[in-house]
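*Asks:* Sequence and predicted structure below; questions after.
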Amino acid sequence: MAVRLGALAERHGLELIGDGNVEIDGVCTLANGRAGAISFLANPQYRRYLASTAASAVIVSTADAEALATPGLVARDPYVAYARVASEFLPPADATGQVHPRAVVDEQASLGAGVTIAAGAVVAADARLADGVCIGPNTVIGRGVQIGSDTVVAANVTLEDGVTIGARCRLHPGVVVGSRGFGLAMDAGRWIEVPQLGSVVIGDDVEIGANTTIDRGAVEDTVIGHGVKIDNLVQIAHNVRIGDHTALAAKVGIAGSSTIGSYCMLGGAVGVAGHLEITDKVMITGMTLVTRSIREPGTYSSGWPVATSGEWRKQVARLRRLGKLEDRVKQLESGA
């Protein structure tokens, strides 16, 4: 449905420039704009498209407002404003408020008002689904699972027994929450399993990307705080604790019993060793390996930046010679 630009400005507290009667029916990029869509300018490298874009409106900062060639909205942070405006054009969840005839719901499960359960889904005994919960096709909700109001669980998700999910969460396809933690003990040359008797507790307003796995705790619960955003293909091991409003990019791996603070950001493919503590407001750049606790807020890196193959080989060769260089320095310092 189309929305007048002036209505968007009023609803989101933005300054309107130009014709407020322009109708907006979706979003677009500046470079590939189209009539009827709204775009935004947050990265200066795209400023060159501002004068020529085919978008019907653009969200800009105060500094870029004079360069607008179209109607627009002025925001303190154009990217944040775009996120809020764009959410108005999301397709609604496939919520019918009904249980599909081909879903299997145990008679001892509790369903709130307006719960939607799609075909092929299974809801086990003692599960409690609050008002407005939406369960996708072929999803499995284990015994005693609790799901807060208005949470959307997509297709092919597995919530193991005893898991707790907060309100207004979104779990994308293939997510597994509460699977057995990787606990093993060596006994006489053979591995024996250590029982994983905890569960997983997930706060409100959490998003979990496709094919992410969160293991249940060994003794205490694995805990994900409120407002945490988790990308696709992330592995969170048993007894991990993640603070409120932390974001994890794709392929992050967090080993068992590590604690991540609030308002942290972990880039793609970051690895965190077990039993570590990372304080609040830490940013860790992509491909970084964390092998010690981080006690001070800030940005941390260990990944090797890309270089040409020839330069990379030279850098590796220099590293391999460092031991010999150190020995020579020690000899010189000792006067040998």
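*Replies:* That came in fine, so what should we check first? Numbers count the residues shown, from 1 in each chain.
*Asks:* make it CA atoms for all contacts and neighbour counts henceforth
*Replies:* OK.
*Asks:* Looks like residue 113 contacts residue 132 (just checking).
*Replies:* Yes: applying Cα atoms under 8 Å, one finds residue 113 in contact with residue 132, separated by 6.3 Å.
*Asks:* who has more neighbours, the two?
*Replies:* Just comparing residue 113 and residue 132: by other Cα atoms under 10 Å the higher neighbour count belongs to residue 132, 22 against 13.
*Asks:* From residue 151, how far out is the more buried one?
*Replies:* According to Cα to Cα, to the nearest Å, residue 132 and residue 151 sit 7 Å apart.
*Asks:* now residue 293
*Replies:* Residue 293 sits 34 Å away from residue 151, going by Cα to Cα.
*Asks:* quick one: which of those two has more around it?
*Replies:* Taking other Cα under 10 Å, residue 293 and residue 151 do not tie; residue 151 has more neighbours (26 against 17).
*Asks:* Spit out the contact partners of that one.
*Replies:* By Cα atoms under 8 Å, 6 or more residues apart in numbering, the residues touching residue 151 are 132-134, 166-170.
*Asks:* how deep is the nearest residue to residue 198 once chain neighbours are set aside tucked in, by neighbour count?
*Replies:* Using Cα to Cα, 6 or more residues apart in numbering and skipping residues adjacent in sequence, the residue nearest residue 198 is residue 217, 4.2 Å away. Counted by other Cα under 10 Å, the residues lying close to residue 217 total 28.
*Asks:* next one: the one 4 residues further on
*Replies:* When neighbours are defined as other Cα under 10 Å, residue 221 has 22 of them.
*Asks:* Please report how far it lies from residue 22.
*Replies:* 51 Å.
*Asks:* rewinding a little: the residue nearest to residue 198 and residue 138: what is the separation?
*Replies:* 25 Å.
*Asks:* Also residue 291?
*Replies:* The value you get for residue 291 to residue 138, if Cα to Cα is used, is 39 Å.
*Asks:* ok, structure two:
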Amino acid sequence: MNSDAAVSYTLGELAERLDARLIGDADLRVSGLSTLTDAGPGDLAFLANRAYLKYLAGTGAGAVLVHPAHGEACPCPRLELDNPYLGYAKLSHLFDPLNNRPRQAVHSTATVSPSAAVGERVEIGANCVIEAGVEIGDDCVIGPGCVIGADTVVGAGSRLHANVTVYHGVTIGKRAILHSGSVIGGDGFGFAHDGKQWEKIAQLGGVSLGDDVEVGSCSSIDRGALGDTLIGSGVKIDSQVQIAHNVQIGDHSALAGCVGIAGSTKVGRHCLLGGGVGLSGHLTLTDGVQVTGMSLVTNSILEPGVYSSGTGSMSNSQWRKNAVRFKQLDEIAKRLHRLERDMRDT
């Protein structure tokens, strides 16, 4: 994989980057990353899961990232380190085509306000709109079709992929990655009812993203009603995630696809929300909480740990029977209470 890439590195260079132990020829060059089964002589493979240990002896890779415990089984040069998967993650950026292509300048079809401040080595793609008062830091890449609203700040080294929309008054930290279709700073879902119809509440706050935040494609982070919606540094947000107004998410938390968080809920640091998790509004999740996929959280969680709700899949016929029983639980509980009371009285 990627054996025809324009970039290549010696094993000695890679070992130095990872502070890994090198066993083999330090001058051997690799030009791509691949799996144990797909790798060729010009590739570096990795073994991060024992389930794939059976493929190590037969790999065609030029070299392998491997834990020291499995080094002796490796048939080729190797880089030994305690966390091969982390090593793979770090090296992946060296072979990413996005990082190895020449930077462009401001495309002729881009519209950039005269009052916008654009840093050094910034790429702005075709048909972008950069409104008044925007500040874009050094080394940013703004992909084709992006819109950045007035008075927004984009930190140095950030990348907005094609067709990202950032509303006015948003602050984005350094080295952010916003994927296509994401919307940052749209109106929160705020309405008051007069008995007949809905009256819209103007959303006067903004959105603040910390450093090293990544937002997946087609995800939305709504602006605050008054204060800002706050996303901490190092937060990773998957695709198709909805974050409502005035939500706060602590540093280094991660949200998998289709998570929905209602307004004014606070999620702590280093929390993990599985796919399809829903959080009701005005809740607090303390630091270190993990909520498994498809769970609904309706009360605050004040102790770290793993939490789940819902039921696993089963046959439809069994589910229908259980659904009937679920409707009967309240009556069963009342009957049980009466029986316990009667037994105490006898």
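*Replies:* Okay, I see it. All figures in this text were calculated on a predicted structure; none of them were measured in a lab.
*Asks:* Any idea what the TM-score comes out to?
*Replies:* After superposition, the two chains reach a TM-score (TM-score structural alignment, normalised by the length of structure 1) of 0.95; 336 aligned residues with a Cα RMSD of 1.8 Å.
*Asks:* okay, and the common contacts of residue 113 and residue 132 of structure 1?
*Replies:* Residues touching both residue 113 of structure 1 and residue 132 (Cα under 8 Å, 6+ apart) are residue 97.
*Asks:* give the contact list for residue 7 of structure 2.
*Replies:* Residue 7 of structure 2 neighbours (Cα under 8 Å, 6+ apart): 31, 95, 100.
*Asks:* Neighbour-wise, give me the winner out of these.
*Replies:* Result: residue 31 is most packed of the contacts of residue 7 of structure 2 (other Cα under 10 Å), 21 neighbours.
*Asks:* counterpart of it in structure 1?
*Replies:* When structure 1 is aligned by TM-score structural alignment, residue 31 of structure 2 is paired with residue 25.
*Asks:* Surely that match and residue 2 touch.
*Replies:* Yes: assessed by Cα under 8 Å, residue 25 of structure 1 is found in contact with residue 2 at 4.2 Å.
*Asks:* overlap in contacts of these two?
*Replies:* Common neighbours of residue 25 of structure 1 and residue 2 (Cα under 8 Å, 6+ apart) do not exist.
*Asks:* Give me the distance between the residue nearest to the spatial centre of structure 1 and residue 305 of structure 1.
*Replies:* Nearest residue to the geometric centre of structure 1 (Cα atoms, centre = their mean): residue 230, 2.3 Å. Here residue 230 of structure 1 is placed at a distance of 24 Å from residue 305 of structure 1 (Cα to Cα).
*Asks:* and what of residue 238 of structure 1?
*Replies:* Residue 238 of structure 1 is 31 Å from residue 305 of structure 1, by Cα to Cα.
*Asks:* Please say which of the two ends up with more neighbours.
*Replies:* residue 238 (32 against 7).
*Asks:* mind checking which helix or strand the counterpart of residue 337 of structure 2 in structure 1 is in?
*Replies:* Superposed on structure 1 with TM-score structural alignment, residue 337 of structure 2 falls opposite residue 330. Using DSSP states H and E, residue 330 of structure 1 sits in helix 309-334.
*Asks:* post-alignment, that helix versus structure 2, mean distance?
*Replies:* Aligned to structure 2 and superposed, helix 309-334 of structure 1 gives a mean residue distance of 3.7 Å (mean Cα distance after the TM-score superposition for structure 1).
*Asks:* Show me what counts as buried in that helix.
*Replies:* For helix 309-334 of structure 1, the buried set under the neighbour-count rule, 16 or more other Cα atoms under 10 Å, is empty.
*Asks:* Count residues in the vicinity of the closest residue in space to residue 289 of structure 1 that isn't next to it in sequence, would you?
*Replies:* Once flanking residues are discounted, residue 289 of structure 1 sits nearest to residue 271: 4.8 Å by Cα to Cα, 6+ apart. Residues lying near residue 271 of structure 1 (other Cα under 10 Å) number 21.
*Asks:* Tell me if I'm right that residue 271 of structure 1 and residue 254 touch.
*Replies:* Yes: counting by Cα under 8 Å, residue 254 is a contact partner of residue 271 of structure 1 at 6.1 Å.
*Asks:* what do the two both touch?
*Replies:* Counting by Cα under 8 Å, 6+ apart, residue 271 of structure 1 and residue 254 have no common neighbour.
*Asks:* mind listing the helices for the stretch 201-346 of structure 2?
*Replies:* Using DSSP state H, counting those that start in this stretch, the helices of the stretch 201-346 of structure 2 run over 316-345.
*Asks:* What about the counterpart of residue 54 of structure 2 in structure 1, how many residues nearby?
*Replies:* When structure 1 is aligned by TM-score structural alignment, residue 54 of structure 2 is paired with residue 48. Look at residue 48 of structure 1: counted by other Cα under 10 Å, it has 11 neighbours.
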